[in-house]
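Q: Here is my input, please return the structure:
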Amino acid sequence: MSELEKLIEQVLEKNSPHKEFEGSKEILIEALSIYHEELCSQNDELSEINQYLEETKLEYERLFMDAPVGYLIVDLTGLIVKANHYSYQLFDSLTPHQSKLQHFIADEDQDRFYFFFQQLKEDQLETSFSFKTRTEPVRYIKFLQQYVRSNETLIHLAMIDETALVTYQKQIKYMSNHDALTGVYNRHYYENLIQQLNEKLTKHFGVIFADINGLKMINDAFGHMFGDELIKKAVELIEHHMDDTMYLARIGGDEFVIILTETTEEQMKKLMLTLKEAQSLITVKDIQLSISFGYAYKRKPSQDLIKLVHLAEDRMYQNKLHTKSSGRKDIIEGILAVLHEKKPREKEHGERVSFLAETFGKVLNLNATEIHQLKTAGLLHDIGKVTVDHTILDKASGLNTNEKREMKQHPEMGYRILQASQEFKDIADIVLYHHEFYDGTGYPRGLKGESIPYLSRILAVCDAYDAMTKPRPYSIPKSKEEASTELKYHKGRQFDAELVDIFISKVLLKVDLN
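A: Predicted structure coming up:
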């Protein structure tokens, strides 16, 4: 008992007039005054503490509500007692507050969620779980952590949106098995599939190898975007004739494999024939799709599928050799058609140069092979211009540095296109060097004098004469006499002097290109 309490007790219980209590009241009043001041001071401190606690509560409330993570407080039935703003965003148009958490989980994940929630209630959750929502669009929600306030028996949950991560993971998984350009299976998937099928299938199994002819030539002529378009057309063709028992994989730039898991040899042959016939109807611009095929069929259960695949590949290459010549010739004719469609005057120019070159070859008493080469080179000498931007070909004013550089690439591009075909290989060099100058200042190699192939020197004179005497965006056509004077002026510099003299004195007497 404190001294103040003792004194109060004495005063109350011994209301005596004796002198020993005369000062007790004064002492009591003084003591009460001191305690009053102390209580007031404590009250002020408590008010400040209450204010601080209230402000802290509001700060944590704001942190809870505005956090970039979903926070929920749920009871043991799954009822959402409290949800922050981000939770509403995660659940889209649905309203979390006073709703059952189970209501937001997709039907396919309900069983998993039930067991997850049982672990939550028993406080035995050791790992986080992800679930799909039933919202539109579907989200993937991951429950990160939980703790239980035992006095209220409430479960606190933190959630993050894993939609972007799940989508990315799906893309990575998809890309690991699929070709980025066409969407069909890639080589990685194909190799794994063959291994799996080798262990499972014993019969009714076939493989068709397919290879797009002339793809490199097409890429050189038009660029890879054009070649990619042709690849996609080939895939569309094959997929159109496939069923659910077949697999299609792109195993190289221009190579595809069709795996048939339930087929007869006759059915496989029929499919291959159908694809061969159908490809003739598919073109990109004027380039017709051309594919070589080869197949192999498993006749005995003991046959190894890997060896079977190699057999189909070998047969495909054998077939490719038989069709290579005509196929590439068709592609070159298609490329030339694209150039002529792009610039109709190039067709007439090529025909005139071809006629001039053939006539020149006869005047020079060249053999039949060389004359044929000159005639063909005249037709195809500018095929490389198919890669040049049409605005450069049509430009009436002088070309700038970059435009000149692009224009000067056309002999090399023509060479690359023609070199890819066995039928035109012998004229590729003629085309490559037809813009070399006799004094070594030409392009693309800067060859000089007789190091320039003879047929290229002949073609250069014919090409220049026709260019001077016919309308061009950048020049007014010259007369035969004016063009002859120009050729003479450049003798020994741009042209072989002896060839210029023969061309003017003999060839021009035999031709009339008006």
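
Q: rest of the way, CA atoms for contacts and neighbours
A: Will do.

Q: Now do the SS call for the residue nearest the centre of the chain.
A: Geometric centre of the chain, nearest residue: A180, 5.7 Å, by Cα atoms, centre = their mean. Under DSSP: H, G, I helix; E, B strand; the rest coil, the three-state class of A180 is coil.

Q: what's the answer for the one 3 residues further on, then?
A: For G183, the reduced secondary structure class is coil; criterion used: three-state DSSP.

Q: if I've got this straight, Q145 is in a helix?
A: No. Q145 is assigned strand when assessed by three-state DSSP, not a helix.

Q: didn't it look like it was pressed against L157?
A: Yes. Q145 lies in contact with L157 (Cα atoms under 8 Å); the separation is 5.9 Å.

Q: The two: which has the busier surroundings?
A: L157 (18 against 15; other Cα atoms under 10 Å).

Q: Just confirm the more buried one is within a helix.
A: No. Under three-state DSSP, L157 falls outside any helix and is assigned strand.

Q: Next one: it from V81, what distance?
A: When distance is defined by Cα to Cα, to the nearest Å, L157 is 11 Å away from V81.

Q: for L4, same thing?
A: Using Cα to Cα, L4 is found at 51 Å from V81.

Q: For those two, indicate the residue with more neighbours.
A: V81 (17 against 14).

Q: Now for that one, which secondary structure element holds it?
A: In the assignment (DSSP states H and E), V81 maps to strand 80-83.

Q: other SSEs contacting that strand?
A: Judged by 3 or more Cα pairs under 8 Å, 6 or more residues apart in numbering; DSSP states H and E, the packing partners of strand 80-83 are strand 70-74.

Q: ok now the strand it packs on, how far from the chain's centre?
A: 40 Å (Cα atoms, centre = their mean, to the nearest Å).

Q: Sequence B follows; please return its structure for comparison with A:
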Amino acid sequence: MAYHDHLTGLYNRLFFEETYANMLVSGNQYPIGILIGDINGLKMYNDTYGHLKGDEAMCNLIARLKEHLEPRHLLARIGGDEFAIIMPKASESEVRTMVYHLEEVLDAEKEGQPLNDLGISFGYSMQRHPQDPLDRLFKEAEAFMYHRKYFSSRSFRSRAIQAIMETLFSKSDRERKHSERVSHISERIAKAMKLDPDTVDKIRVAGLLHDIGKIGVDETLLNKPDKLDREEWEMVKLHSSKGANILSNTMEFHEMAHWIIAHHERVDGQGYPNHLAKEQIPLASRIIAVADAYEAMTTPKPYREALTGDEAVEELLKGAGSHWDAGVVHIFVHEVYKSLH
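A: Now for the predicted structure:
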């Protein structure tokens, strides 16, 4: 009978439950602390870097976790991103101290590189009597864990988004300048359209994050001096969907995920990835699309010269109503463009 998890090498849930049952029978292990740990941000990590990298990061985290446990502690993987620890003959004070200690040291060890390693949120419960059922102890520990996870995950995910952007910008300075410029122009258009300040600020941030999905694009393609071939272009086109997947993992950026996935849609339905048309495309996406197009046209590429501002405006006007939203183009041309120079 298999008692080990094939990926991490840890004991599995079956072994965990059998060991726990044997401790109850022995009667000399009380009180028993049950710790439940859930990995923070694993889905985002997998969406960003792929499942192989996610598995590697998880195994690295488990290796570090084991360094802080005693031989008498049993660590097991009981679910996809969930782990459990049995602490026999431990007071509640000892168990609680272990919870805070593990979170603190694991977080400190990844200081300054939040995406190179993952963190864990823990909860615990205490087994004081043989009649306490394991499923109830699990529920108690999980409830405590999810309560603590809620308050830690938002800051973790915000740091994670920032780290992703910093990684992308380190891969390509051209991407950094492009994103900053698109953010600025998008904000100016939103203000000119007299959108409320909160929406304007969200559009500014979305403009900065609009190409976050390019973190999953090969660096050689981002910096390629020649024009992309058809196969390479199809790979790059996936960035809007990848970006939406990354942002949809966060409460604070969830709305922007819908904007990011649609910023390459066209009002005539000929864009990508979902061939949305007209008002099916979120207004924020239509704004970012115009800012993105203008910035791209006026930035030189190794294989072509930049258009002048007036030439780019002419192209936007030609595509108004087919490629880009005519109203957004009108606002940009008549209320934003001249103030950019």
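
Q: thinking again about what came up before, and the strand holding V81 of the first structure, which stretch of the second structure?
A: Following TM-score structural alignment, strand 80-83 of the first structure has no partner segment in the second structure.

Q: before we move on, what about stretch 400-418 of the first structure?
A: Using TM-score structural alignment, stretch 400-418 of the first structure pairs with 229-247 in the second structure.

Q: Just name whatever secondary elements the lengthiest helix in the first structure is in contact with.
A: In the first structure, taking DSSP state H as the definition, the longest helix is helix 24-66. Judged by 3+ Cα pairs under 8 Å, 6+ apart, helix 24-66 of the first structure is in contact with helix 3-13, helix 85-90.

Q: mind putting the ones you listed in a markdown table, distance to I458 of the first structure included?
A: Formatted as a markdown table, these follow (distance: least, Cα to Cα, whole Å):
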| stretch | distance to I458 of the first structure |
| --- | --- |
| helix 3-13 | 132 |
| helix 85-90 | 76 |
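
Q: winner for burial among these?
A: Mean neighbour count, computed with mean count of other Cα atoms under 10 Å, is highest for helix 85-90 among those, reaching a mean of 19.

Q: Where in the second structure does stretch 57-66 of the first structure align, residue-wise?
A: Aligned using TM-score structural alignment, stretch 57-66 of the first structure spans no residues in the second structure.

Q: can you give me the offset of that stretch from its chain's centre?
A: For stretch 57-66 of the first structure, the distance to the chain centre is 45 Å (Cα atoms, centre = their mean).

Q: Residues touching that stretch, excluding its own?
A: Residues from elsewhere that reach stretch 57-66 of the first structure (Cα atoms under 8 Å, 6 or more residues apart in numbering): Y71, A83, N84, H85, Y86.

Q: can you do 10 Å?
A: 51-56, 67, 70-72, 82-87 (Cα atoms under 10 Å, 6 or more residues apart in numbering).

Q: contacting residues around the alignment partner in the first structure of N274 of the second structure?
A: Superposed on the first structure with TM-score structural alignment, N274 of the second structure falls opposite R445. Counting by Cα under 10 Å, 6+ apart, R445 of the first structure touches E412, L432, Y433, H435, E436, F437, I452.

Q: count of neighbours near the closest residue to the first one other than its chain neighbours?
A: Looking back up the chat, that one is E412 of the first structure. The shortest distance from E412 of the first structure to any non-neighbouring residue, by Cα to Cα, 6 or more residues apart in numbering, is to L432 (5.6 Å). Here the number of neighbours of L432 of the first structure (other Cα under 10 Å) works out to 26.

Q: mind checking what L432 of the first structure lines up with in the second structure?
A: In the second structure, the residue matched to L432 of the first structure (TM-score structural alignment) is I261.

Q: quick one on the thing from earlier: OK, contacts around the residue nearest to E412 of the first structure?
A: Applying Cα under 10 Å, 6+ apart to L432 of the first structure gives the contacts 381-382, 384, 409-416, 418, 443-445, 453, 456.

Q: Could you tell me which of these are located in helices?
A: Those of the contacts of L432 of the first structure lying in helices (DSSP H): H410, P411, E412, M413, G414, Y415, R416, L418, S456.
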